[in-house]
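# The following comprises the amino acid sequence and a computationally predicted model.
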Amino acid sequence: MMMRNLASLLFAGGLGFLLCVLVGGLDFGNLPMVAGGLIQSEAPAQVGTANIVTAVVLGYRGIDTLGELSILFASAAAAGLVLGRRRTAADKEPEGGFILRAGGDLLFPLLLVVGFYIIFHGHLTPGGGFQGGVILAAAFFLPLLARPGSSLNHAGLSFIEGLAGAGFILIGLWALWQGGEFLQPMLERGVLGELLSAGTLPLLYLAVGLKVGAELAGLLAHLAEADE
């Protein structure tokens, strides 16, 4: 017992000494933001996007974004395998009230417009494919809340998801074929701040938005169709 306490004390003392050395070597108030400063100064000219976050997500670390999409796909596929089942006639539930159904019908096109607006303007303003995709998923899930007996077309969602994922990868391979880096922005950068600018970044965000929207809509539909 004494030896164990002594070992724990030595470990805690050594860890504290290491932390003190690290903290003592930091120059507080003058952080060397080398990478961030370079990106902020060079991204508008190199990538042509007014939203620096978009330049980082799709340009400088696009391969990481592809990894995030792969993780989301694996999670949605696993949840679908666990929760997926065929709905029978006995599973039909009564529809919601008139106000809920009318509200769902009214909000569906509005959510579609907002979702695609955020996706198409992701290279100009905060937002993009991930945020817009979530709104698209909510647009297709909302009718299920108003009409519990209905269901989404999972085959169609799978087709959209696969097409969007393949498009994202093909754009990256196109950059390699042209002698650039994977997912390097292609096409003309255009005028900074205009809608038709930043090369292929809006196309990448469109692929991300459709893929995220299809995956989340399918996952939410599986959750709604699962047994309580």
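Nice, thanks for sending it over. Numbering: from 1, shown residues only.

# contacts, neighbours, all on C-alpha from now
OK.

# Which residue ranges of this structure form strands?
Under the criterion DSSP state E, strands are not mapped anywhere in the chain.

# residues touching L210, list them.
129, 133, 160-161, 164 (C-alpha atoms under 8 Å, 6 or more residues apart in numbering).

# what about 7 Å?
Residues in contact with L210 (C-alpha atoms under 7 Å, 6 or more residues apart in numbering) are 133, 160-161, 164.

# quick one, what contacts Y117?
With C-alpha under 7 Å, 6+ apart, Y117 has no contacts at all.

# how close does it get to I160?
19 Å (C-alpha to C-alpha, to the nearest Å).

# repeat for L110
Counting by C-alpha to C-alpha - L110 and I160 are separated by 21 Å.

# Between the two, which is the more surrounded one?
I160 (18 against 11; other C-alpha atoms under 10 Å).

# coming back round to it: tabulate the contacts of L210 (TSV), appending distance to E225.
Listed next are those as TSV, based on distance: C-alpha to C-alpha, whole Å:
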residue	distance to E225
G133	21
I160	21
E161	20
A164	25
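
# from these, which single one is nearest A43?
Each of the contacts of L210 was scored against A43 by C-alpha to C-alpha, and G133 proved nearest at 24.7 Å.

# Number of residues surrounding that closest one?
29.

# OK, contacts around it?
By C-alpha under 7 Å, 6+ apart, the contact list for G133 reads 115, 209-210, 212-213.

# Take this one as well and set it beside the first:
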Amino acid sequence: MNIFRLAGDMTHLFSVLVLLLKIHTIKSCAGISLKTQELYAIVFATRYLDIFTNYISLYNTIMKLIFLGSSFSIVWYMRRHKIVRRSYDKDQDTFRHYFLMLPCLILALIINEKFTFREVMWTFSLYLEAVAILPQLVLLQRTRNIDNLTGQYVFLLGAYRAFYILNWIYRYFTEEHFVHWITWISGLVQTLLYADFFYYYFQSWKNNVKLELPA
């Protein structure tokens, strides 16, 4: 494992910890899109179908369990926890996220590396992850004023994917025959979706002001 892959994994992990900190400590999910969290739960559920049948390493298994457990826990808190769910802004979080799933599934059935159930589901998870952040970004655009923890959560998610792109570039030049076009293109699309948010995040950090997106 190279430093870029490790940085990506740790940044992804920190993003989850920041969100769980917000939910458990403040008992609030204000500014968080349930639609995005449900999509991430589906992403991990379809990506890690091999968790108990294909052992790679203890590290790999632990990370899979963390992301599976945390994603479904967050969805449960936002839907079922009496205090947390009161802070969920259902009226603003109206992105029809299920409409993202069908195109991703059709694309996975057409464009994949191997036409098997597990491979198609893995490819579907890549396509879905690329666009899963859209409901969250739309919600932030509508609410405009973003608290620190929510801003850090979204920033860390974007940074995780940026580190993975660096990881792929590094592996392309250091490992023979390392080419994964589906993963690369999906990751690039996902990272580009964060571009506008990154710009305003760095502007707020540079000027030491509260993060606020334009209408």
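Now that the structure is in, tell me what you want to look at. Being a predicted model, the structure only gives us computed values, none of them experimental.

# I'd like the TM-score for the two structures, please.
The TM-score (TM-score structural alignment, normalised by the length of the second structure) is 0.33; 106 aligned residues with a C-alpha RMSD of 4.7 Å.

# What residues sit buried inside the helix or strand hosting Y59 of the second structure?
Element membership for Y59 of the second structure (DSSP states H and E) is helix 58-80. Residues of helix 58-80 of the second structure classed as buried: 61, 64, 67-68, 70-72, 74-78 (neighbour count, 16 or more other C-alpha atoms under 10 Å).

# same check, this time on stretch 102-114 of the first structure
Buried residues in stretch 102-114 of the first structure, defined by neighbour count with 16+ other C-alpha under 10 Å: 104, 107-108, 111-113.

# Show me the contact partners of that stretch.
Contacts for stretch 102-114 of the first structure (C-alpha under 7 Å, 6+ apart): 135-136, 139, 142-143, 146.

# Who wins on neighbours among those residues?
L136 (27 neighbours).

# Surely it is in contact with I119?
No. Applying C-alpha atoms under 7 Å, one finds L136 of the first structure not in contact with I119, separated by 10.0 Å.

# follow-up on the earlier one: run the chain-centre distance for the helix holding Y59 of the second structure.
Mean-position distance between helix 58-80 of the second structure and its chain equals 12 Å (C-alpha atoms, centre = their mean, to the nearest Å).

# Going toward the C-terminus from it, what's the next helix or strand?
Downstream of helix 58-80 of the second structure, the first helix or strand assigned by DSSP H and E is helix 98-110.

# circling back: which one of the buried residues of helix 58-80 of the second structure sits closest to T143 of the second structure?
Nearest to T143 of the second structure among the buried residues of helix 58-80 of the second structure, with distances taken as C-alpha to C-alpha, is M78, at 18.0 Å.

# picking that back up, which members of the contacts of G133 of the first structure define the maximum pairwise distance?
Using C-alpha to C-alpha, the pair of those lying farthest apart is G115 and V212, separated by 11.5 Å.

# Just give me the longest helix of the second structure.
If each helix of the second structure is counted by residues according to DSSP state H, the longest one is helix 148-174.

# buried residues in the helix or strand just after it?
Once helix 148-174 of the second structure ends, the next helix or strand along the chain (criterion: DSSP H and E) is helix 181-193. Neighbour-count burial for helix 181-193 of the second structure flags 184, 186-187, 190-191, 193 (criterion: 16+ other C-alpha under 10 Å).

# Quick check: W168 of the second structure vs R161 of the second structure, distance?
According to C-alpha to C-alpha, W168 of the second structure stands 11 Å off from R161 of the second structure.

# Between the two, which has more neighbouring residues?
Using other C-alpha under 10 Å as the criterion, W168 of the second structure and R161 rank with R161 on top: 23 against 20.

# what's near enough to touch the residue nearest to the more buried one when sequence neighbours are not counted?
Using C-alpha to C-alpha, 6 or more residues apart in numbering and skipping the chain neighbours, the partner closest in space to R161 of the second structure is T191 (6.1 Å). Residues near T191 of the second structure by C-alpha under 7 Å, 6+ apart: 158, 161-162.

# hmm, back to that, would you mind getting the angle between the longest helix of the second structure and helix 181-193?
140 degrees (axes from the mean of the first three to the mean of the last three C-alpha atoms, to 10 degrees).

# what packs against helix 148-174 of the second structure?
helix 3-26, helix 181-193 (3 or more C-alpha pairs under 7 Å, 6 or more residues apart in numbering; DSSP states H and E).

# Now tabulate those helices in TSV and tack on distance to Q136 of the second structure.
Below are these laid out as TSV (distance: least, C-alpha to C-alpha, whole Å):
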stretch	distance to Q136 of the second structure
helix 3-26	13
helix 181-193	11
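
# Identify whichever of these lies nearest to R47 of the second structure.
Using C-alpha to C-alpha, those put helix 181-193 closest to R47 of the second structure, at 12.5 Å.

# Tell me the spatial nearest neighbour of L223 of the first structure, not counting adjacent residues.
Distances taken as C-alpha to C-alpha, 6+ apart put L83 closest to L223 of the first structure, at 6.7 Å, once the chain neighbours are dropped.

# Number of residues surrounding that neighbour?
For L83 of the first structure, the neighbour count with other C-alpha under 10 Å is 16.

# Return the distance of it relative to K211 of the first structure.
The value you get for L83 of the first structure to K211 of the first structure, if C-alpha to C-alpha is used, is 20 Å.

# Equivalent analysis for L204 of the first structure, please.
Distance from L204 of the first structure to K211 of the first structure, by C-alpha to C-alpha: 11 Å.

# These two: which has the busier surroundings?
For L204 of the first structure versus K211, the count of surrounding residues by other C-alpha under 10 Å is larger for K211: 31 against 26.

# list the contacts for the more buried one?
Contacts of K211 of the first structure (C-alpha under 7 Å, 6+ apart): 160-161, 164-165.
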